[in-house]
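[1] Give me a model of this one.
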Amino acid sequence: MEHLEIERKFLVTSEAYKLDATAKTRIVQGFLNTHPDRTVRVRIKADKGYLTIKGKGNASGTTRFEWEKEISLAEATHLMDLCEPGILEKYRYAVCFGGHVFEVDEFLGDNKGLVIAEVELQHEDEPFEKPSWLGAEVTGQIKYYNSQLSQTPFNQWNP
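    Take a look at the predicted model:
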């Protein structure tokens, strides 16, 4: 079975998404490996733990291998201690719009001020309706990958 993630990422231009959010979840995540060809992520989402392996994206950055397994909260907590420096914290909002679910990440800590929306698609060319709060597309721009935000946080970027 092939595990492919097909998604597009966008900057968010206003907090209007919060009005339509159906869920808000706190996420803490760290990376055991941030190699450009593969990342290994540990995530605590609400009260559940996850271990995720992601491969290198294709040329457009929309498609890449992703394998995820739920692990116990205790395992995730212990693995978090082994992660590279730069633990990420964020709130994730689920927003249904135009037949798709947009996951909007409002980053905290050293990435505070950065808000990114992702929409998962069935195929790269799948059309979707864009909400008014969706800004510039950043799909495939490596600096917006969570693994890179853990190493070079938003507050260290040059204006």
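
[2] When you work out contacts or count neighbours from here on, use the C-alpha atoms and nothing else.
    Noted.

[3] Now do the helices in this structure.
    Assigned helices in the chain, in chain order: 17-20, 73-80, 146-151 (criterion: DSSP state H).

[4] this one as well, want them side by side:
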Amino acid sequence: MIEIERKFLVISDAFKSKALKKTRIIQGFLNTHKERTVRVRLKGEVGYITVKGISSADGLSRFEWEKEISQKDAELLFKLCEPGVIDKMRYEVKVGDHVFEVDEFYGDNEGLVVAEIELNAITDTFEKPVWLGEEVTGQVQYYNSQLIKQPFNTW
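    I've put the predicted structure just below:
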């Protein structure tokens, strides 16, 4: 289960009118070691636990395993998480043959908006919408696991 993903800053809110779906996400981290992270997430009312491995040198790919859990289990696991919470609204925006996941952050990360696109291969091409800004793939400070330690409002 290798995830291939590119991440970009978002330069306008034009994506909102094109969103197919939006979902509130709350997440915490049981472990933020650079070689592995373990995340607990509530996406709407559905819980998930996710394990991610170390990123490739270019930041484009890494191992990811995810399992759905109950809302109650997610809420219990939040109590064991490291300090800091990610609170964001996720918009799913179809552009061409792909769906961008655009995250608008709240709380200590207010003002940060990033878009991610998952690809089938590193060489896949995709249409870039006008609201897509600078690519930040592989820039560790934009990882959610780092945003709980050094929130956007402290940069």
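
[5] what's the most buried one of the helices of the first structure?
    helix 146-151 (a mean of 20; mean count of other Cα atoms under 10 Å).

[6] and the gap between residue 47 of the second structure and residue 125 of the second structure?
    Per Cα to Cα, to the nearest Å, residue 47 of the second structure is found 32 Å from residue 125 of the second structure.

[7] Looking only at neighbour counts, state which of the two leads.
    For the pair residue 47 of the second structure and residue 125, the greater number of neighbours falls to residue 47 (21 against 11), based on other Cα atoms under 10 Å.

[8] Quickly note the distance from that one to residue 146 of the second structure.
    21 Å.

[9] How about residue 139 of the second structure?
    10 Å.

[10] from what I can see residue 36 of the first structure touches residue 56, true?
    Yes: Residue 36 of the first structure lies in contact with residue 56 (Cα atoms under 8 Å); the separation is 6.6 Å.

[11] just checking, residue 5 of the first structure touches residue 67?
    No: judged on Cα under 8 Å, residue 5 of the first structure makes no contact with residue 67 at a distance of 9.0 Å.

[12] so stretch 14-30 of the second structure corresponds to what in the first structure?
    Alignment of stretch 14-30 of the second structure against the first structure: residues 16-32, by TM-score structural alignment.

[13] gap between that stretch and the chain center?
    9 Å (Cα atoms, centre = their mean, to the nearest Å).
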